[in-house]
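Asks: Need a 3D model of the sequence below.
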Amino acid sequence: MSNTTTLGYHDASVLYATTDFSKLNWIELQWASWYLMIGNPVIATGLASFLLHEIVYFGRAIPWIIIDATPYFRKWKLQPNKIPTPGEQWACTKQVLFSHFTVELPVIWLFHPMAEFFGMSTWQVPFPAWSAIAPQVFFFFVFEDMFHYFAHQALHWGPLYKHIHKIHHQYPAPFGLAAEYAHPAEVFILGTGTILGPILYCMFRHDLHIFTVYIWITLRLFQAIDSHSGYDFPWSLQNWLPIWSGAEHHDFHHMAFVNNFSTSFRWCDRIFGTDTKYRAYRARLNAAKKAGLSPEEYARMEIKLNEEAGREGVEAEKVAENAGFGAGWSGKTKVA
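Replies: Down below sits the predicted model:
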């Protein structure tokens, strides 16, 4: 258990009584200054955690709003004929803020006392070495991806889809802000995969620092927002790292309703066969490229295939919503 209990929470200066500040780097000094300024480590950690989430989420989403409003970028839009309107962006923002303050704020605030109970450090400096941080963050990515894959499939089961997950599928062409546009229950269910990895790690290893968790949360938010952006740039990570999902992978899920249930990586969908329609769709697009079509002809072909996938998606959604364990659960559809 963390030694903050023995030192006491009411006088933060006691926490750093034996700390040699001359050996700390700039970030570590700012970290200690924050805890000294707030005075109470519980409040300092809870406030920092929530502010980090809000700043990173909206800070990463705003550039995508600007990109959506700039016609120049349409050539990289995965569904170029579906651009979110300002009204949709604002409605999405209100729902996201509602979930952030009613669901995520309490969870974020309660996470660190629980994790600290199992050995997580919060106010302590210096930070762990990068050689320790990197494998921990990788573990969290792998754990969350697997958790999300199975939880996401479950949310496509009739009753759960109809009453919970349907909200997130309101936009068949997603945009950055819509990453956390969801029913509060879904925010809690899928968010569990994000915080459960660090908690389990603390339970067994007892050597995690919340600074590492902040790195993980930042990267996870970037991943979630970027995968909902609706854009596939030549420099997008999925074009450099084949196992990465990215927007090109997840956009198909929103468009066609079926397939591609994972978040960060493609391997669960490949292993369990829930990417067959997606791979067939990509094969047709690749064949069109190799056929030597002009840019205009290829664009028309892409829109045609998107519309076809969208129509099938509407039918697949009806099947999943009304037939219980049907198309949505297996990732396949009878209307292919």
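Asks: C-alpha only now, for contacts and for neighbours.
Replies: Fine.
Asks: I'd like the next helix or strand past the helix or strand that contains Q89.
Replies: Element membership of Q89, judged by DSSP states H and E, is helix 86-99. Next helix or strand after helix 86-99 toward the C-terminus (DSSP H and E): helix 105-117.
Asks: Point out the other elements, helices or strands, that the next helix or strand after that next one touches.
Replies: On the C-terminal side of helix 105-117, the closest following helix or strand by DSSP H and E is helix 130-154. Judged by 3 or more Cα pairs under 8 Å, 6 or more residues apart in numbering; DSSP states H and E, helix 130-154 is in contact with helix 184-205, helix 210-227, helix 327-330.
Asks: One more pass at 6 Å, please.
Replies: helix 184-205 (3 or more Cα pairs under 6 Å, 6 or more residues apart in numbering; DSSP states H and E).
Asks: Tell me if I'm right that G158 and E321 touch.
Replies: Yes. Judged on Cα atoms under 6 Å, G158 makes contact with E321 at a distance of 4.3 Å.
Asks: Between these two, which is the more surrounded one?
Replies: Neighbour count, other Cα atoms under 10 Å: between G158 and E321, G158 has more, with 25 against 22.
Asks: can you tell me how far the more buried one sits from V187?
Replies: G158 is 18 Å from V187, where distance means Cα to Cα, to the nearest Å.
Asks: Same check on G46?
Replies: Taken as Cα to Cα, the span from G46 to V187 is 19 Å.
Asks: Another sequence for comparison is provided below:
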Amino acid sequence: MGGESVLNTIFNKASLYAGVVLTVVVGMAIRGDWLLVLVPFWKSREDPLTKHTEEITANSTWLEYFRLQNVGWYILASISFSMVSYYGLAGWLQWHYYIRRRDSVAEWKCQPTKFLTPENERHEIFMGSFNLLLGSIVGGSLAAYIMNGGRTQMYYHLDDYSYGYLVFSTVLLFLMQDAYAFYSHICFHYPLIYKHIHKHHHRYHSPTAFSATAFHPVEFLLLQAGLTLPIFFLPVYSGSFIMCVLYEYYYGMIDHSGVKMDAVWPWQPPSQFHDDHHKYLHVNFGLNLRIWDWMHDTLRKEDRVCSEEIIGGRGLQKKQVQ
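Replies: Down below sits the predicted model:
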């Protein structure tokens, strides 16, 4: 019995870590810019004497002018890997919880009494796939731009800056990305923008992993831009960029999985936090940190009523709606 208990413990832990790895891979794929994670490794091994330094001339093609040589191959690679990962791995998560453990939803589901309708399930997969295609085109193009000598502020060798700056810039990058996500999210909840753009995402009141990219295309592209724009004006180590992007992707999948998962880090809210945003709508706007909601008093309060019609992030006192 003791040996069997040990084996069960090992299996459970292995399943947990495998789930994390799968979620990270799916996260990279569904955002469409997984190639950006490989770029720093290629660039760090690049020979300074043979790297792309050619000048743009009048005889250059438009692809050369914009540093997009071989962009088609980058986009094709991005689309291929992204589609296989999205349907294969996200589908596995769906099967593992929503099919295999359908009879025990109270144990793992954030909203155990609510499921998406078949129509919304089809819609989230369609929109997620469409945005995946857009993201792959943008991500593949950006990877081609960097690999062909396009300018960014990323550096690829630790000794280019001090270790103190390494820590500072990494924390700053993470805060910038998360602040961008929060404040853009707030903007998307203004009535007119919400009605025409962000409401597309909130039709999934009980989200699944497939809805992680099921946004209005305009919103999806703006969110993707928010993760990558800092590398054009903030000198940041490529490893720091990779770490922040992978964390954002991983937690973005956890946010929308609909599966109850406790916080791993002190600053990280549990998955229930963002699931409550889908349930109550105009509260809990933050993604990786609670601090922005705390600063703006938009944390969900159990003594208040929230709904799609009650905007502002604070809800109404129960006696006001009785």
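Asks: List the TM-score for the superposed pair.
Replies: Superposed pair, TM-score by TM-score structural alignment, normalised by the length of the second structure: 0.64. Supporting alignment: 249 aligned residues with a Cα RMSD of 3.8 Å.
Asks: what residue of the second structure takes the place of E144 of the first structure?
Replies: Aligned by TM-score structural alignment, E144 of the first structure pairs with Q177 of the second structure.
Asks: counterpart of L223 of the second structure in the first structure?
Replies: In the first structure, L223 of the second structure lands on L190 (TM-score structural alignment).
Asks: so how far is P135 of the first structure from F272 of the first structure?
Replies: 26 Å.
Asks: With D269 of the first structure instead?
Replies: In terms of Cα to Cα, D269 of the first structure sits 23 Å off from P135 of the first structure.
Asks: Those two: which has the busier surroundings?
Replies: Neighbour count, other Cα under 10 Å: between D269 of the first structure and P135, D269 has more, with 17 against 11.
Asks: Quick one: map the more buried one onto the second structure.
Replies: By TM-score structural alignment, D269 of the first structure lines up with D293.
Asks: do the same with N322 of the first structure
Replies: That one, N322 of the first structure, aligns with nothing by TM-score structural alignment.
Asks: contacting residues for N322 of the first structure?
Replies: With contact set as Cα atoms under 6 Å, 6 or more residues apart in numbering, N322 of the first structure has these partners: G158.
Asks: any idea how far A316 of the first structure is from it?
Replies: Relative to A316 of the first structure, N322 of the first structure is positioned 10 Å away (criterion: Cα to Cα).
Asks: Then A154 of the first structure?
Replies: 15 Å.
Asks: Please apply the same query to M203 of the first structure.
Replies: Distance from M203 of the first structure to A316 of the first structure, by Cα to Cα: 41 Å.
Asks: who's more crowded, those two?
Replies: A316 (23 against 17).
Asks: SS state for that one?
Replies: Under the three-state scheme (DSSP: H, G, I helix; E, B strand; the rest coil), A316 of the first structure adopts helix.
Asks: Give me the spatial nearest neighbour of it, chain neighbours excluded.
Replies: T333 (5.9 Å; Cα to Cα, 6 or more residues apart in numbering).
Asks: Correct me if wrong: M154 of the second structure contacts F233.
Replies: No. Assessed by Cα under 6 Å, M154 of the second structure is found out of contact with F233, at 8.8 Å.
Asks: higher neighbour count, these two?
Replies: The neighbour count for M154 of the second structure versus F233, taken as other Cα under 10 Å, is higher for M154 (20 against 10).
Asks: I'd like the distance between that one and A90 of the second structure.
Replies: Using Cα to Cα, M154 of the second structure is found at 31 Å from A90 of the second structure.
Asks: cool, V71 of the second structure as well?
Replies: Counting by Cα to Cα, the gap from V71 of the second structure to A90 of the second structure is 27 Å.
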